[in-house]
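> Quick one: sequence and predicted model below, then my questions.
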Amino acid sequence: MKNNIENKVIVITGASSGLGEATAKHLAEKGAILVLGARRTDKLEQIVKDITSKGGTATFLKTDVINKAQVQALVDMAVNTYGKIDVLINNAGIMPIAPMSEVRTDEWDNMIDINIKGVLYGIAAALPIFQKQESGHFINLGSVAGIKVFSPGGTVYSGTKYAVRAISDGLRHEIGRNIRTTIIEPGAVDSELKLSTNHQESSAGVNEFYKMAIPAASIARAIAFAIEQPADVDINEIVIRPTAQDF
């Protein structure tokens, strides 16, 4: 084997664009077997075509991470098709930014459902398999907003990413020596995440902030670095910012 990624079965949620797409393509180049989930099947189909046309192996299933059964079906498809799952990348997320005073409870609910419960559903689906295999790797996408509150307007988003950080840390403590847990915490990265905001003033601020964004491929390389370590090495946390980002 050329590396510790080749022939690993890797499931990615939120794989239809941005970090998910970039990670899928980068890992495919390293010989991984990809199982991709997202809501937009037209985009997933094109990504799979791009990967397979270059000799890679990939498949997809329509997956909304707020639906526990669909997340379970994605993981089950990986195991039923390839006999195992080596890595689950909990990548799906949204970032609608608005002041708390706007009281956008529907947006708060969506962030909690996707950013927190979506991660938990992924863990719930894969953990029994990892325990049976006595191996596996969770990679959860957090944010620098889970280290420092993104303000103004990002209080609830930061709350969800603080939760992902706590869940990742607690999971690592609980599940024992054979299963790895990594949290990736990006700063400004070029993706569709910035498009989640429809509060006009906040959107202008987000777009200005994201002018410094680094490519999604930067995060894909960090994820590959965590995966390719020997089985007895667990990269717990990686924080990645543009050099121009000061928080």
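That came through, no problem. Numbers count the residues shown, from 1 in each chain.
> Please make it C-alpha for all contacts and neighbour counts, starting now.
OK.
> Tell me who's in contact with the residue nearest the centre of the chain.
Compute the mean C-alpha point of the chain, and by C-alpha atoms, centre = their mean the closest residue is Asn91, 1.5 Å away. By C-alpha atoms under 8 Å, 6 or more residues apart in numbering, the contact set of Asn91 is Ile12, Thr13, Gly14, Ala15, Leu19, Gly20, Asn140, Leu141.
> measure the nearest residue to the fifth one once chain neighbours are set aside to Pro242 for me?
Using C-alpha to C-alpha, 6 or more residues apart in numbering and skipping the chain neighbours, the partner closest in space to Leu19 is Ala216 (5.1 Å). If you measure Ala216 against Pro242 using C-alpha to C-alpha, to the nearest Å, the figure is 11 Å.
> More neighbours: which of those two?
For Ala216 versus Pro242, the count of surrounding residues by other C-alpha atoms under 10 Å is larger for Ala216: 20 against 17.
> Structure two is appended below for comparative analysis:
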Amino acid sequence: MFSMNQKVIVITGGTGILGGSFVKGVCEAGGTAVILGRNQAEGDERVRQVKEAGGEALFIQADVLNESDLQKACDQVLNTYGKVNGLVNAAGGNIPEAVIGPDADIFTIDIPALRKAFDLNLFGTILPTTIFGKAIAAGNEKGSIVNISSMAAQTAITRVLGYSMAKAAIDNFTRWMAVELANRYGDKIRMNAIAPGFFITHQNRRLLTNEDGSYTSRGEAVIRSTPYKRFGEPDELVGTLLWLLGDGTGFVTGEVICVDGGFHVFSGV
């Protein structure tokens, strides 16, 4: 029910830490991973690792905010494999300039930085959806699109204003698009999202941990608010991803699934 056998799954941000786990998980489940990212060397290395393990993967250098890049990538996928079965919108992340420090004037906000956060996270999800989603719709098989939300969209998390608002918009887009896809295509294309809890990535490592590996004050606050009392491991997202991409969830759409060690349900008491 949740096999990726014979499925071609496009993964944006596939050169990142979470994206890397997604690529590995899809390929281990029998699927073909098409890795989209800007880092050619990292992308080539991901493909090498997959093929060394007996899987199939393709890296295409592309910027998720460049419509021409995405269209060329889609054309290459269709020319190579003849179809697209799924899309994982994993590209995104925090923008340092859009962070509001604890001592900053909250009435002096860097508006261009907020726009940059929206571009990367929201429009970096919408643009791939419009191009690869169209390819899914034109194909002969059913497909699934999975967006990446965040705990920052569930509750107010200090400092990361631009990131939080952009991820909240992704939640809304997920629900809106799921309904519109169903109205137009029935159950052919589903859209859902995963809201990860706190996972250590390149972008938040210095916010959550010190150079010696100990927690920063922010990292300690996260751990106190997480019932599991630890950060998540990237591979712990893979099961939910495969569940949402697989045929076994054919009646699931418009959902945001939290994978967070209990963070969003914990009152702190």
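Yes, it's here. Note that the structure is predicted; figures quoted are calculated from it, not measured.
> TM-score of the superposition?
Here the superposed chains carry a TM-score of 0.88, computed using TM-score structural alignment, normalised by the length of the first structure; 240 aligned residues with a C-alpha RMSD of 2.3 Å.
> picking up where we left off before, looking for the alignment partner of the residue nearest to Leu19 of the first structure in the second structure.
Aligned counterpart of Ala216 of the first structure in the second structure: Pro234 (TM-score structural alignment).
> Correct me if wrong: its match contacts Leu18.
Yes. Using C-alpha atoms under 8 Å, Pro234 of the second structure is in contact with Leu18, at 5.5 Å.
> Quick one: average offset of the strand or helix carrying Ala33 of the second structure versus the first structure, please.
Per DSSP states H and E, Ala33 of the second structure falls inside strand 32-37. Following superposition, strand 32-37 of the second structure is found to deviate from the first structure by 0.6 Å on average (mean C-alpha distance after the TM-score superposition for the first structure).
> Tell me the helices and strands packed up against the helix or strand following that strand.
Where DSSP H and E defines the elements, the next helix or strand beyond strand 32-37 of the second structure is helix 40-52. When contacts are defined as 3 or more C-alpha pairs under 8 Å, 6 or more residues apart in numbering; DSSP states H and E, helix 40-52 of the second structure packs onto helix 17-28, strand 32-37, strand 56-61.
> now helix 40-52 of the second structure against helix 17-28, angle please.
Interaxial angle, helix 40-52 of the second structure versus helix 17-28 (axes from the mean of the first three to the mean of the last three C-alpha atoms, to 10 degrees): 30 degrees.
> Could I get the buried residue list for helix 40-52 of the second structure?
Under the neighbour-count criterion of 16 or more other C-alpha atoms under 10 Å, helix 40-52 of the second structure has Glu42, Gly43, Asp44, Arg46, Val47, Arg48, Val50 buried.
> mind listing what Phe123 of the second structure touches?
Contacts of Phe123 of the second structure by C-alpha under 8 Å, 6+ apart are Leu65.
> Map it onto the first structure.
Per TM-score structural alignment, Phe123 of the second structure is aligned with Lys117.
> With Leu245 of the second structure instead?
Match for Leu245 of the second structure (TM-score structural alignment): Ile227.
> How many neighbouring residues does Ser191 of the first structure have?
18.
> pretty sure Leu141 of the first structure is touching Asn90, no?
Yes. If you go by C-alpha under 8 Å, Leu141 of the first structure and Asn90 touch, sitting 6.1 Å apart.
> Run a quick neighbour tally on the closest residue to Ala92 of the first structure other than its chain neighbours.
Leaving out its chain neighbours, the residue that sits closest to Ala92 of the first structure by C-alpha to C-alpha, 6+ apart is Gly14, at 4.0 Å. Number of residues near Gly14 of the first structure (other C-alpha under 10 Å) recorded here: 24.
> what's the longest helix in the second structure?
helix 161-185 (DSSP state H).
> right, and the helix or strand after it?
strand 189-196.
> angle of that next one against helix 17-28?
Put simply, strand 189-196 of the second structure runs at 130 degrees to helix 17-28, going by the same axes, to 10 degrees.
> Against which helices or strands is the following helix or strand past strand 189-196 of the second structure packed?
Next helix or strand after strand 189-196 of the second structure toward the C-terminus (DSSP H and E): helix 205-208. Contact analysis of helix 205-208 of the second structure by 3+ C-alpha pairs under 8 Å, 6+ apart lists helix 217-224 as its packing neighbours.
> Any buried residues in whatever helix or strand comes next after the helix it packs on, and which?
For helix 217-224 of the second structure, the following helix or strand on the C-terminal side (DSSP H and E) is helix 238-245. By 16+ other C-alpha under 10 Å, the buried positions in helix 238-245 of the second structure come out as Val238, Thr240, Leu241, Leu242, Trp243, Leu244, Leu245.
> For the residue nearest to Leu19 of the first structure, give me its contacts.
Contact partners of Ala216 of the first structure, counting by C-alpha under 8 Å, 6+ apart, are Gly18, Leu19, Ala22, Thr23, Val189, Asp190, Ser191.
> Leaving out sequence neighbours, find the closest residue to the residue mapped onto the fifth one from the second structure.
In other words, Val189 of the first structure. Alignment note (TM-score structural alignment): Val189 of the first structure maps to Phe199 of the second structure. Residue nearest to Phe199 of the second structure in three dimensions, not counting chain neighbours: Gly232, with 4.9 Å by C-alpha to C-alpha, 6+ apart.
> Looks like that neighbour contacts Val222 (just checking).
No. Between Gly232 of the second structure and Val222 there is no contact under C-alpha under 8 Å: 11.3 Å.
> shared neighbours, the two?
Common neighbours of Gly232 of the second structure and Val222 (C-alpha under 8 Å, 6+ apart) are Phe198.
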